[in-house]
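Student: here's my sequence, what's the structure:
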Amino acid sequence: MQASNDYLVITAAGDDKVGLVEAFSAKITETGCNIEDSRMTVLGGQFAILMLVSGPWNALSKLESQLDGLGRQLGLTITHKRTRERERRQPTLPYHVEVVALDHPGIVHKLARFFAGHGINIEELSTDTYPAPHTGTRMFSVHMEVGVPASTHIPTLRADFFDYCDDLNLDATFEPSRS
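Tutor: Predicted structure coming up:
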């Protein structure tokens, strides 16, 4: 991210239809802003956007003034908030975590409790449910990127995490991120 830019976080959701990404990204480009980081997905019949946009303060102001109209035009509920470049208080090591289990309530909460209890920030998280091959049993998968404080003893953390997952009957991997 460039130091001369300001930043805006935008969230939007509404009925899924063809052309939403094109129309939304066109408005950002027309106002002189840039998409820095984004997640866009269809959840059920809803399309959802989470986006970090950058630009000079006046371009962001122009975009902000047009978001309500864009939302009405596209059938999206849009919220936005100014933000700043992320500051890291301590060095972290990026790790990728994958968990698969029979679907049941509380899996995300229990994983979040483990990482919070170890002072580890969850940077990104996505989940999915799917039928298991052959049996059709409902499965649940979790994909996470976490920031492990550099001072953490990784072998101990890995052992604690795998023991925790074994106690909960979760299959897991915990590896350094490759990105």
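
Student: C-alpha from now on. contacts and neighbour counts both.
Tutor: OK.

Student: just want the most central residue of the protein.
Tutor: Centroid-nearest residue in the chain, with CA atoms, centre = their mean: residue 124, separated by 4.3 Å.

Student: okay, buried residues for the helix or strand in which that one is found please.
Tutor: Per DSSP states H and E: residue 124 is located in strand 121-131. Neighbour counts using 16 or more other CA atoms under 10 Å place 121, 122 of strand 121-131 among the buried residues.

Student: and if you look at stretch 168-179?
Tutor: For stretch 168-179, burial by neighbour count (16+ other CA under 10 Å) applies to 170, 172, 173, 174.

Student: neighbouring contacts of that stretch?
Tutor: 93-101, 145, 158, 162, 165 (CA atoms under 8 Å, 6 or more residues apart in numbering).

Student: as JSON lines, those with distance to residue 113 would be great.
Tutor: As requested, the contacts of stretch 168-179 are exported to JSON lines (distance: CA to CA, whole Å):
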{"residue": "93", "distance to residue 113": "19"}
{"residue": "94", "distance to residue 113": "18"}
{"residue": "95", "distance to residue 113": "17"}
{"residue": "96", "distance to residue 113": "17"}
{"residue": "97", "distance to residue 113": "14"}
{"residue": "98", "distance to residue 113": "16"}
{"residue": "99", "distance to residue 113": "15"}
{"residue": "100", "distance to residue 113": "17"}
{"residue": "101", "distance to residue 113": "17"}
{"residue": "145", "distance to residue 113": "15"}
{"residue": "158", "distance to residue 113": "15"}
{"residue": "162", "distance to residue 113": "14"}
{"residue": "165", "distance to residue 113": "12"}
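
Student: one more to line up against the first:
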Amino acid sequence: MSGFSNQQLVVTAIGEDRPGIVGALTQLVSDCNCNIIDSRIAILGNEFSFIMLLAGDMSAISRIEHTLPTKSVELGLLTMMKRTSSHQSSEYSAGYTIEYSGVDAPGTLSRVTKLLAQYHLSISSLKSDTFDCEGALHMRSELEINLPFDVEFDEFKLKFENLCNEFQLEHILRRIR
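Tutor: Below you'll find the predicted structure:
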């Protein structure tokens, strides 16, 4: 099993959601002697989206690169692959979860992520969706962020709260590490 860490490949698959897609893709990964070391699934509209980080030796990664396109056609999926290397985590002073919700307004997520970028905060996870609430479209987002050591967190927190007030959003900022 030590050969799993030699090579890494990111695989993204998108297609119409139906039973059996995950089973077929994970079986192919196993047949190619690769290991899934991280993955995410999302249903967006009627579409299924699956992102996997695979590890294996050179032969295993090459095998999946050559067999996945044929399997994708059989399953009616669009796929994309990119070789990568192990993630080198940076040193951060803390991690936080940001949650906010309110009436859906164009540009909300864009303004939040722009603010995060201004403070050099790293987004490690993002989930955002909309829902109907009493006849109005509402949105909710949850982000996990990492704070560099040199961030003026109180200043960022104040600007984030002002942004939430501008968009009339309920919000929670919670330390997770």
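
Student: quick check: TM-score for this pair?
Tutor: Once superposed, chain against chain, the TM-score is 0.91 (TM-score structural alignment, normalised by the length of the second structure); 176 aligned residues with a CA RMSD of 1.9 Å.

Student: which of the contacts of stretch 168-179 of the first structure fall within helices?
Tutor: 158, 162, 165 (DSSP state H).

Student: what is the neighbour count of the alignment partner in the second structure of the second one?
Tutor: Translated: residue 162 of the first structure. Using TM-score structural alignment as the criterion, residue 162 of the first structure maps onto residue 161 of the second structure. Residues contacting residue 161 of the second structure under the criterion other CA atoms under 10 Å number 17.

Student: helix, strand, or coil at the closest residue to residue 161 of the second structure other than its chain neighbours?
Tutor: Excluding the flanking residues, the one nearest residue 161 of the second structure by CA to CA, 6 or more residues apart in numbering is residue 171, at 7.9 Å. The three-state label given to residue 171 of the second structure by DSSP: H, G, I helix; E, B strand; the rest coil is strand.

Student: secondary structure element for residue 4 of the first structure, which one?
Tutor: Assigned by DSSP H and E, residue 4 of the first structure falls within no helix or strand.

Student: surely residue 38 of the second structure is in a helix?
Tutor: No: in this structure, residue 38 of the second structure is strand, not part of a helix, as judged by three-state DSSP.

Student: show me what contacts it?
Tutor: Applying CA under 8 Å, 6+ apart to residue 38 of the second structure gives the contacts 52, 53, 54.

Student: ok, of the residues you listed, which one's closest to residue 34 of the second structure?
Tutor: residue 54 (6.2 Å; CA to CA).

Student: what residues sit buried inside stretch 95-107 of the second structure?
Tutor: For stretch 95-107 of the second structure, by 16+ other CA under 10 Å, it's 95, 96, 97, 98, 99, 100, 101, 102, 103, 104.

Student: now for the third one: what does it line up with in the first structure?
Tutor: Counting by TM-score structural alignment, residue 97 of the second structure corresponds to residue 96 in the first structure.

Student: hmm, that match is touching residue 144, no?
Tutor: Yes: counting by CA atoms under 8 Å, residue 96 of the first structure touches residue 144, with 5.7 Å between them.
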